[in-house]
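[1] Provided below are the primary sequence and the corresponding predicted coordinates.
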Amino acid sequence: MHPGKPLQILEDEAEAACCPPLTERPLTAEEAERIATMFHALGNPVRLRLFSAAASHESGEACVCDISDVGVSAPTVSHHLKKLKEVGLLTSERRGTWVFYRAEPSVIDAMSQMLSRSA
């Protein structure tokens, strides 16, 4: 994967075909690399908790102040949030002094589709 280049799991309907259910057919090398990058980012327990906190927040987005209590320092939280953004699992928006994070529904849908059984 290209360092610093965001992971684009699902940009539009045409992109949906690139991430088939894992039981549908063997993945291409490109698909496997893209998906492995996402799973690698989620393989860290702190990142997984941060992603889950943002994805499950009742408003669909969470202020960093609401999700940063994961047992590590603020700079470490920032580092992990940056990694989640780099691979395209989270997006962010600065509002005044706070940053709000959102797990894009298309990313969650693509992850769900990939882990489901094909019809």
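    Received, thanks. Numbers count the residues shown, from 1 in each chain.

[2] from here on, just use CA atoms for contacts and neighbour counts.
    Fine.

[3] distance of the residue nearest the centre of the chain relative to residue 83?
    Taking C-alpha atoms, centre = their mean, the centroid of the chain lies closest to residue 89, which sits 1.8 Å from it. Here the criterion is C-alpha to C-alpha, to the nearest Å. By it, residue 89 lies 9 Å from residue 83.

[4] here's the one I want to compare it with:
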Amino acid sequence: MTNQSAASCDGAILQLNAAEASLLANRLGALADPVRLQILSMISTSPAGEVCACAFVDPIGKSQPTVSHHLKVLAEAGLVDGDKRGRWIWYRLTPGALNAATTALLDATS
């Protein structure tokens, strides 16, 4: 993920190219919301590894349209995947996405 060829006059090295920075900013932006963090927490602690969209409303205390919006943001950031089953979509964490975001952030700042 590093771009070692772009050094500034003071020797600083550009760690993220524009595409990598954009992806990381999108993921971090999606994570920077309390409701979305609650959603990720529920999914990550689910014994089945997935949660029906309908199951978020009561514990989080938000309306179904609001929950759907937050799930859409998480999906667009590549943090969750969903499968439609009947009327509802079941969400699970995208394998490795949270670890990749954490690693990219650590790499960019080290």
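    Good, I have the coordinates. It should be emphasised that the depicted structure is a prediction, and the values quoted were computed from it without experimental measurement.

[5] ok so, going back, confirm the residue nearest to the centre of the first structure sits in a strand?
    No - Residue 89 of the first structure is assigned coil when assessed by DSSP: H, G, I helix; E, B strand; the rest coil, not a strand.

[6] that one corresponds to which position in the second structure?
    Aligning on TM-score structural alignment places residue 89 of the first structure opposite residue 79 in the second structure.

[7] please identify the helix or strand for residue 99 of the first structure.
    Using DSSP states H and E, residue 99 of the first structure sits within strand 98-102.

[8] what's the mean distance for whichever helix or strand comes after that strand versus the second structure?
    For strand 98-102 of the first structure, the succeeding helix or strand toward the C-terminus, using DSSP H and E, is helix 105-115. Its aligned residues in the second structure lie a mean 2.7 Å from helix 105-115 of the first structure after superposition (mean C-alpha distance after the TM-score superposition for the first structure).

[9] let me see the contact set for the match of residue 89 of the first structure.
    Neighbouring residues of residue 79 of the second structure by C-alpha atoms under 8 Å, 6 or more residues apart in numbering: 27, 93, 94, 97, 98.

[10] can you tell me how far it is from residue 93 of the second structure?
    The gap separating residue 79 of the second structure from residue 93 of the second structure is 6 Å, by C-alpha to C-alpha.
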